[in-house]
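Participant: sequence? don't have it. structure:
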């Protein structure tokens, strides 16, 4: 699984990264987590508000930080069946 956190490095971007990493640990899955901070990279996903979450090149969240339980659900939904 490839996870990207889109954002300029704001406090909510850091919170999203923390929640994502905790949820990955909770699930015991292997995921490559990458931060995308350049504006062109963020806009290439059609995202106009950050933070945003991209899983396997699919935008899953924009402009908010979910709690840990919701993040686990989002990651589970993105796992291959």
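Facilitator: Structure's in. What do you need? Since we're looking at a predicted model, the values are computed, not measured.
Participant: use CA for all of it now, contacts and neighbours both
Facilitator: Will do.
Participant: What's the end-to-end length of stretch 57-68?
Facilitator: End-to-end distance for stretch 57-68: 21 Å, by CA to CA, to the nearest Å.
Participant: And stretch 1-18, by the same measure?
Facilitator: End-to-end for stretch 1-18, by CA to CA: 17 Å.
Participant: cool, and stretch 46-59?
Facilitator: 9 Å.
Participant: for it, which positions count as buried?
Facilitator: Using 16 or more other CA atoms under 10 Å as the test for burial, stretch 46-59 gives 47, 50-55, 59.
Participant: Can you tell me the SS state at residue 15?
Facilitator: Judged by DSSP: H, G, I helix; E, B strand; the rest coil, the three-state class of residue 15 is helix.
Participant: so it makes contact with residue 66?
Facilitator: No. Residue 15 is beyond contact range of residue 66, at 9.3 Å (criterion: CA atoms under 8 Å).
Participant: one more structure, for comparison:
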């Protein structure tokens, strides 16, 4: 599973990255988590509001930091 955290490096982006890491650990799945801070790459996903979470190349949330449980739900649906 490929998971990407999109954001310019703000505090919320870091919070989302940590929450995503925790969700992956709690689900005991094999996932590659990548942080992307390049604005050109972020815009290529159609994201206008960061932070954003991309799972298997699909944007699942942008503009807010979801809870660990919400992230787990996104992962399970992917």
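Facilitator: Alright, I've got the coordinates. None of these values were measured; they are calculated from a predicted model.
Participant: TM-score for these two?
Facilitator: The TM-score (TM-score structural alignment, normalised by the length of structure 2) is 0.97; 78 aligned residues with a CA RMSD of 0.6 Å.
Participant: coming back round to it: now, the buried residues of stretch 46-59 of structure 1 that are in strands?
Facilitator: 52-55, 59 (DSSP state E).
Participant: With distance to residue 19 of structure 1 as extra columns, can I get those in CSV?
Facilitator: Formatted as CSV, those follow (distance: CA to CA, whole Å):
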residue, distance to residue 19 of structure 1
52, 13
53, 11
54, 14
55, 14
59, 17
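Participant: how close does the most centrally placed residue in structure 1 get to residue 30 of structure 1?
Facilitator: Most central in structure 1 under CA atoms, centre = their mean is residue 53, positioned 3.0 Å from the mean C-alpha point. In this view, residue 53 of structure 1 and residue 30 of structure 1 are 17 Å apart by CA to CA.
Participant: swap in residue 42 of structure 1?
Facilitator: Distance from residue 42 of structure 1 to residue 30 of structure 1, by CA to CA: 24 Å.
Participant: Spit out the contact partners of the aligned residue in structure 2 for residue 37 of structure 1.
Facilitator: Here residue 37 of structure 1 is matched to residue 37 in structure 2, going by TM-score structural alignment. When contacts are counted by CA atoms under 8 Å, 6 or more residues apart in numbering, residue 37 of structure 2 touches 6-9.
Participant: Export those residues to a markdown table and append columns for distance to residue 21 of structure 2.
Facilitator: Shown next, in a markdown table, are those (distance: CA to CA, whole Å):
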| residue | distance to residue 21 of structure 2 |
| --- | --- |
| 6 | 14 |
| 7 | 16 |
| 8 | 18 |
| 9 | 16 |
